[in-house]
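Student: Quick one, structure for this:
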Amino acid sequence: MTQFFNNIEPNVIDDEILQKAIEEKCPEDLGDIARKESINIKVVTEIQISFKNILQIANLWPLENLTKLQLDNNVIEKIEGLESLVHLVWLDLSFNNIEVIEGLDTLVKLQDLSLYSNRISTIEHMDTLQELQIFSIGNNNLTVLENVIYLRRLKSLQTLNLSGNPFCSEEHYRLFVVAHLPSLVYLDFKLVRKSTVRFLIKTLYFL
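Tutor: A predicted model of the protein is given here:
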C-alpha cells in the first residue's frame, strides 16, 4: 500500500504549499485577491493538499477554524500536527503510509474520518472521537477481527468501511461486526438490515 509519486522528493507542508492550497480552495475572485495580498488564514475553513508527496504534517496550527481537511494521496507516515485543529469535522488521510492511529485526541468534533488504504494493523486511540459518524479504514492490515469490538465505544458511529482488510475473508465476518456494532446503518457500503441485528442479538451473541 506504500504510495510513491515518480521518485519525487518528499515534502513537508510549508508556507508555499499552504498558500497555494488556500488560493485553489478560494472562489476565483477571492483567489485573485489572495495572490496579491495574503488572505487572513483564520477565515479558512476548508483546505485540500492532495497528490503533493507530503511526508510530514506540519505548519497547520494557524488554521484554527478549519472544519474540513483533505490530505489524501500523499506519503504521510504519522498522524501528527493536528492538535490545534479542534473544529475539524471531516478529515481525509486515505492513500498514505500511516501505520498507527494516533494524534487525534483533540479532534472531539470529528464526524467523518477516512484512513482508507494505509498500513494500519490495530484500531486504537480513538476514545475521544464521540461525535464520529463515518469511519473508513478499509484496505489496511487489520488481521484480528475481535479488534472491531473497540469501536463499540464510539456511540455515534453509523457508517463503517472495513473492506479489503485480511480479516474480511473470515467466515461470518459481517455477522460478527454487525452483532458487536448493532447501531451501524451501513457496513462496507451495504445497508445493515435491522431484522438481521435483532436476530443476532437474540440468538447468536450475548452483547
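
Student: contacts, neighbours, all on C-alpha from now
Tutor: Noted.

Student: Would you agree residue 2 is in contact with residue 94?
Tutor: No: using Cα atoms under 8 Å, residue 2 is not in contact with residue 94; the gap is 11.6 Å.

Student: neighbour count winner among those two?
Tutor: Taking neighbours as other Cα atoms under 10 Å, residue 2 and residue 94 compare with residue 94 leading, 24 against 14.

Student: list the residues that contact both of residue 2 and residue 94?
Tutor: Jointly contacting residue 2 and residue 94 under the rule Cα atoms under 8 Å, 6 or more residues apart in numbering are residue 118.

Student: What are the boundaries of the helices in this protein?
Tutor: 15-25, 28-36, 173-180, 194-203 (DSSP state H).

Student: could you dump these to CSV with mean neighbour count and distance to residue 61?
Tutor: Shown next, in CSV, are the helices of the chain (neighbours: other Cα atoms under 10 Å; distance: least, Cα to Cα, whole Å):
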stretch, mean neighbour count, distance to residue 61
helix 15-25, 16, 11
helix 28-36, 13, 19
helix 173-180, 18, 37
helix 194-203, 13, 43
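
Student: Minimum distance to residue 104: which of the ones you listed has it?
Tutor: For residue 104, the closest of the helices of the chain is helix 15-25, at 21.1 Å, according to Cα to Cα.

Student: Could you list every helix and strand in contact with that closest one?
Tutor: If you count contacts as 3 or more Cα pairs under 8 Å, 6 or more residues apart in numbering; DSSP states H and E, helix 15-25 packs onto helix 28-36, strand 46-48.

Student: Looking at those, spot the one closest to residue 195.
Tutor: Nearest of the helices and strands packed on helix 15-25 (Cα to Cα): strand 46-48, 39.4 Å.

Student: and residue 157, which of the helices of the chain is closest to it?
Tutor: helix 173-180 (12.2 Å).

Student: To compare with the earlier structure, here is another sequence to fold:
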Amino acid sequence: MASASPTSVVPYKERPKPKVQINEIVPPVDFSFLQISTVEECETEEPRDVTHRKVATVKKKKAAEEDVPPKSQGCSLWLNNNSLKDVNNLMTIAISQFESPSNIGWIDISFNSLVHIDPVLTQFENLQILYLHGNDIVDLKEIIKLGTLPKLRKLTLHGNPLEEVKGYRLYVLSTLPRLQSLDFSRVTKGDCMSATVYKNFNNPNRSKKIRRDDD
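Tutor: Next up is the predicted model:
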C-alpha cells in the first residue's frame, strides 16, 4: 500500500479559541470623571471614548439608521471619580449599555460618596473585580453582602473609614476567603492562615462552647 504523499492535504481542524480576559479587547463603558451624582444621569451622558469601542461595522450602521447607540460587547463598567451616593439602579444602566450585562466582570465605583455596599452589586454573578476605594463606607459588616459573589477575586476598600477599624484586613479576608487581591495587594498563604485564625478566634459560638466545657 502506497504511503501518503508529503503533499497530502491534511483535514482542517479548528484551533480552540483563547478565552477573552476582562477588558482585553473591548474598552470599558466609561462614565468616570463626568461629575454625575446619580446613576440615572448615565442615561443622558455619553460614555468616555465611545468611538474607540470595537463594534462591528454592520452593527454601527444599523444603530445609526435606528438612531440607537450600539451596546458594548465588553465586560467592564467604570463610574469612578464622580459624586454617587448610591448605585441602586446600576443594573438598569448595565442593561442599556451592554449586550450581555450578565457577563460584566469588572465594576469600578471608586472615589465616590457611597456609604453602603448596594445589594445590586450581588446581581452581577460573574463579577471578578470590584473597586470601592475612596468612598465613605464605615461599617465593616457591609462586606458580608459580597459573600454571595462566587467569582469575586479582586477587591479594593482602602480610603474608606472602615479601613481604620482594628483587624480590617483580616476581617475582610475571613469574610471573603476566595479573594486573591485586596487593596491592590496580593493575598498570600500567610494572609489566609491569619484570616482563618482570626475567624476562629472571633467566632461568636466560641465563648459559648468554652462556657459549656467549664460547667
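
Student: For the helices of structure 1, give me a markdown table that also has distance to residue 112 of structure 1.
Tutor: Shown next, in a markdown table, are the helices of structure 1 (distance: least, Cα to Cα, whole Å):
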| stretch | distance to residue 112 of structure 1 |
| --- | --- |
| helix 15-25 | 20 |
| helix 28-36 | 27 |
| helix 173-180 | 19 |
| helix 194-203 | 23 |
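
Student: and of these, who's closest to residue 56 of structure 1?
Tutor: helix 15-25 (12.6 Å).

Student: Next, the angle from the closest one to helix 28-36.
Tutor: In terms of direction (axes from the mean of the first three to the mean of the last three Cα atoms, to 10 degrees), helix 15-25 of structure 1 departs from helix 28-36 by 160 degrees.

Student: Tell me which of the helices of structure 1 approaches residue 110 of structure 1 most closely.
Tutor: helix 15-25 (20.8 Å).

Student: ok, now which ones touch residue 23 of structure 1?
Tutor: Applying Cα under 8 Å, 6+ apart, we find residue 23 of structure 1 in contact with 30, 31, 32, 34, 35.

Student: Quick check: the third one vs residue 66 of structure 1, distance?
Tutor: Distance from residue 32 of structure 1 to residue 66 of structure 1, counting by Cα to Cα, to the nearest Å: 21 Å.

Student: for residue 166 of structure 1, same thing?
Tutor: 35 Å.

Student: Comparing these two, which residue is more hemmed in?
Tutor: Using other Cα under 10 Å as the criterion, residue 166 of structure 1 and residue 66 rank with residue 66 on top: 23 against 17.

Student: doesn't residue 48 make contact with the more buried one?
Tutor: No: Residue 66 of structure 1 is beyond contact range of residue 48, at 11.1 Å (criterion: Cα under 8 Å).

Student: got the end-to-end distance for stretch 132-147 of structure 1?
Tutor: Note: stretch 132-147 of structure 1 ends 18 Å apart using Cα to Cα.

Student: Return the distance of stretch 157-176 of structure 1 from the chain's centre.
Tutor: 17 Å (Cα atoms, centre = their mean, to the nearest Å).

Student: equivalent range in structure 2 for it?
Tutor: Taken onto structure 2 by TM-score structural alignment, stretch 157-176 of structure 1 occupies residues 152-171 there.

Student: who touches the matching stretch?
Tutor: 126-140, 178-184, 191, 194-195, 198-199.

Student: how about 7 Å then?
Tutor: Stretch 152-171 of structure 2 is contacted by residues 127-140, 178-184, 195, 198 when judged by Cα atoms under 7 Å, 6 or more residues apart in numbering.

Student: So which bits of that stretch are buried?
Tutor: Buried residues in stretch 152-171 of structure 2, counting neighbours by 16 or more other Cα atoms under 10 Å, are found at 152-163, 169-171.

Student: Would you mind measuring from the equivalent of residue 91 of structure 1 over in structure 2 to residue 113 of structure 2?
Tutor: Structural alignment (TM-score structural alignment) places residue 91 of structure 1 against residue 77 in structure 2. Distance, residue 77 of structure 2 to residue 113 of structure 2, by Cα to Cα: 18 Å.

Student: And residue 60 of structure 2, by the same measure?
Tutor: 36 Å.

Student: mind listing the strands for structure 1?
Tutor: Remark: strands assigned in structure 1 by DSSP state E are 11-12, 46-48, 54-56, 68-70, 90-92, 112-114, 134-136, 159-161, 186-187, 190-191.

Student: Pick out whichever of residue 77 and residue 113 of structure 2 has more residues nearby.
Tutor: Neighbour totals were compared for residue 77 of structure 2 and residue 113, and residue 77 leads with 28 against 19 (other Cα under 10 Å).
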